[in-house]
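K.L.:
let's see this in three dimensions:
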Amino acid sequence: MVVVSADVISQYERFSLYNSPYPAHDAGCAIDLYPGNDVAVSPVAGVVRAVRTVRCPARPYAVSEDHLILIDCETHVARILHVDPAVDAGDRVEIGDRLGTLVRSGFFGRWVDNHIHLGFRRPEQNLQRASGSMPIQPDVSVTGLAWDGTGTVVETGKTHVRLDAPNHGGSGFAALADDDGVPLDGGLPHYSGGGALQTVSGERSLLGTPIGTGDGRDVTWGDVAVYANGRRATGLSLFTSRKQFGLKLVFHAGHRSSVGDELTVRIEPTADPLRLG
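P.N.:
Presented below is the predicted three-dimensional model:
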């Protein structure tokens, strides 16, 4: 397991280990870092080994080419994606140095904000393939935020809305908590694998409904559906933030909400769960 320090993570507004459909994130083996702007600052120190162009799925809202930056970090090699690079092989970078500009990658769902994808491999591993990175442990304390399922819409996009709740009025990082106060991570239930920011086991529940089963940091979502004012949502986009929190609801086929609307969210068992990956 590779520990990412609090000093590194605090460069960014948000992070997520599990909120992705791609196998690179299985078992928390990659971390997405959201700076809140389009400047990509380095989460690692080392020498750039290579920069490669990567084809990504064609999306009308995204670029068709992404980039993989490989950086030698003594015992590990960092794999960084979703950056239009301003560095070349042989360059030395320090933590906080500018790597380039974030790109709106075709690997993203429309509701996904621009971010840096970071994973680590041993030097002898295959550095090109998507899966195979080492588990990552963020070295930060995360507060679990209780939520009653209600909130006011403060932001909308074509495929998402963001609420003003649960509110994070303190300092440090926070994430939505399950009914036992455990901070959650991932796409509930639209990505099959989710996670927790601490070790868990057995059934997890949210808003009084069982949502999955914990095993270590991993949570396998159960067959549930998310509703907002009676309208079915794709799911909840779960992450950890050090800014004002605000839950993101995903509607991959569109929604009818406007800023200022009051929403009540409920979770119910279903025989027809929505899975995007």
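K.L.:
okay, CA-based contacts and neighbour counts for the rest of this
P.N.:
Will do.
K.L.:
all helices of the stretch 1-150 of the chain, in order?
P.N.:
6-9 (DSSP state H, counting those that start in this stretch).
K.L.:
Ser131 is in contact with Arg121, correct?
P.N.:
No: counting by C-alpha atoms under 8 Å, Arg121 stays clear of Ser131, with 9.9 Å between them.
K.L.:
neighbour count for the two, which is higher?
P.N.:
Arg121 (22 against 17; other C-alpha atoms under 10 Å).
K.L.:
for that one, give its distance to Gly90.
P.N.:
From Arg121 across to Gly90, the span is 19 Å (C-alpha to C-alpha, to the nearest Å).
K.L.:
mind listing what the nearest residue to His255 once chain neighbours are set aside touches?
P.N.:
Leaving aside its sequence neighbours, His255 sits nearest to Thr159 (C-alpha to C-alpha, 6 or more residues apart in numbering; 6.7 Å). The contact partners of Thr159, by C-alpha atoms under 8 Å, 6 or more residues apart in numbering, come to Arg110, Trp111, Val250, Phe251, His252, Ala253, Gly254, His255.
K.L.:
how about this one, so we can line them up?
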Amino acid sequence: MVTLPGSVVGRYERFSLYNSPYPAHDGGNAIDLYPGENGGLAPSPVAGKVLDTRTVACPSRPYAAEEDHLILVDTDDYVARILHVDPAVSAGDRVAIGDPLGQLVRSGFFGRWVDDHIHLGFRPPDANHYRASGSLPLALDVDVRALSWDGTGTVVATGPEHVLLDAPTPDSDGTRFAALASDEGIPLDGGLAHYAGGGTFRSYEGLISLLDCPVGIAAGRDVTWADVAITANGRRATGLSLFATRMPVGAKLVFHKGHDFAVGDSLTVGVNPTADPVQLG
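P.N.:
A predicted model of the protein is given here:
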């Protein structure tokens, strides 16, 4: 297991281990780090020597780039795999933590509601560094506080396939991370329940509920989501996007087929069992 220090994670506004449909994140074996500016510079989360960079084709999306990129960095103990950055570095370059690696890429691997981020995973030096899966489990030296929520909020920002609410928000000085919590007080991670698996930021065993509805079974950090439907003012949403943040950001609702909500609308979010779950990955 590789431990990512809090001093590294704290350089980013948000992070998630499980909020992805891709197997690389299974078991929390990769982290997505959000610097906060779409299309901005990507500060390196690791120090070491650049081993290689590669360009790969993306799924075709009208809102995204046609190509994505892989950067491999030898950190002495492990090889770091970094994705979604158009590299301004080359093999042989040395980078320090915080150095710009290049520009963030609006990747075709992202849903339209997903902000630009750095994907980071680690492999042993003798592993295959190019295949998509096979990264080591990640531990984070970060305390994530639990944010309780009654399911209500006001829309403060929208995109074609998401809305952002003003609640729940961290009550902090912008240095401490927090995440929406289950009814049991466990901070949650992942796509509820549009991605097959989710997680927690605190080890837990047993039933997990949200807004008085059972939403999954936790085993350590992993959560197997139940078949639930997310609604906003009675209208079906795709799901809830769950992550840890140190910024004043509330719940993020995903609508992968679009929505008609506007800034200033008051929403009441519901969670209920369903025989017709939305599964995007």
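K.L.:
got a TM-score for the pair?
P.N.:
For these two chains in superposition, a TM-score of 0.99 is obtained (TM-score structural alignment, normalised by the length of the first structure); 277 aligned residues with a C-alpha RMSD of 0.6 Å.
K.L.:
list just the nearest of the contacts of Thr159 of the first structure to Ile31 of the first structure.
P.N.:
Within the contacts of Thr159 of the first structure, the smallest distance to Ile31 of the first structure is 17.7 Å, found for Trp111 (C-alpha to C-alpha).
K.L.:
what's the neighbour count on the aligned residue in the second structure for the closest one?
P.N.:
Taking TM-score structural alignment, Trp111 of the first structure has Trp113 as its aligned residue in the second structure. For Trp113 of the second structure, the neighbour count with other C-alpha under 10 Å is 18.
K.L.:
same question, Leu70 of the first structure
P.N.:
With other C-alpha under 10 Å as criterion, Leu70 of the first structure counts 24.
K.L.:
Ala146 of the first structure and Gly254 of the first structure, how far apart?
P.N.:
Relative to Gly254 of the first structure, and taking C-alpha to C-alpha, Ala146 of the first structure is found at 27 Å.
K.L.:
over to Val182 of the first structure?
P.N.:
Look at Val182 of the first structure and Gly254 of the first structure: by C-alpha to C-alpha, they are 30 Å apart.
K.L.:
show me the contacts of Thr159 of the first structure that map onto strands.
P.N.:
Val250 (DSSP state E).
K.L.:
Serialize the contacts of Thr159 of the first structure to a markdown table and add fields for distance to Ala177 of the first structure.
P.N.:
Shown next, in a markdown table, are these (distance: C-alpha to C-alpha, whole Å):
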| residue | distance to Ala177 of the first structure |
| --- | --- |
| Arg110 | 25 |
| Trp111 | 22 |
| Val250 | 18 |
| Phe251 | 21 |
| His252 | 24 |
| Ala253 | 27 |
| Gly254 | 26 |
| His255 | 25 |
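K.L.:
which of the contacts of Thr159 of the first structure are buried?
P.N.:
Arg110, Trp111, Val250, Phe251, His252, His255 (16 or more other C-alpha atoms under 10 Å).
K.L.:
enumerate every residue touching the counterpart of the fourth one in the second structure.
P.N.:
Yep, that's Phe251 of the first structure we're talking about. Matched by TM-score structural alignment, Phe251 of the first structure corresponds to Phe255 in the second structure. Residues in contact with Phe255 of the second structure (C-alpha under 8 Å, 6+ apart) are Glu161, His162, Ala237, Thr238, Gly239.
K.L.:
can you rerun that using 6 Å?
P.N.:
Glu161, His162, Ala237, Thr238 (C-alpha atoms under 6 Å, 6 or more residues apart in numbering).
K.L.:
so the third one is in contact with Ile230, correct?
P.N.:
Yes: with contact defined as C-alpha atoms under 6 Å, Ala237 of the second structure reaches Ile230; the gap is 5.4 Å.
K.L.:
now the aligned partner of Ile97 of the second structure in the first structure: how far from Asp7 of the first structure?
P.N.:
Under the alignment (TM-score structural alignment), Ile97 of the second structure pairs with Ile95 of the first structure. Distance of Ile95 of the first structure to Asp7 of the first structure, given as C-alpha to C-alpha: 9 Å.
K.L.:
of the two, who's got more company?
P.N.:
Ranked by neighbour count (other C-alpha under 10 Å), Ile95 of the first structure and Asp7 place Ile95 first, with 15 against 12.
K.L.:
residues touching that one, list them.
P.N.:
Contacts of Ile95 of the first structure by C-alpha under 6 Å, 6+ apart are Ser42, Pro43, Val44, Ala45.
K.L.:
one more pass at 10 Å, please.
P.N.:
Asp7, Val8, Gln11, Val41, Ser42, Pro43, Val44, Ala45, Gly46 (C-alpha atoms under 10 Å, 6 or more residues apart in numbering).
K.L.:
would you check which pair of these lies furthest apart?
P.N.:
Farthest apart among these - using C-alpha to C-alpha - are Gln11 and Gly46, which lie 17.5 Å from each other.
K.L.:
compare neighbour counts for the two and give me the winner.
P.N.:
Gly46 (20 against 17).
K.L.:
which residue in the second structure lines up with the more buried one?
P.N.:
Match for Gly46 of the first structure (TM-score structural alignment): Gly48.
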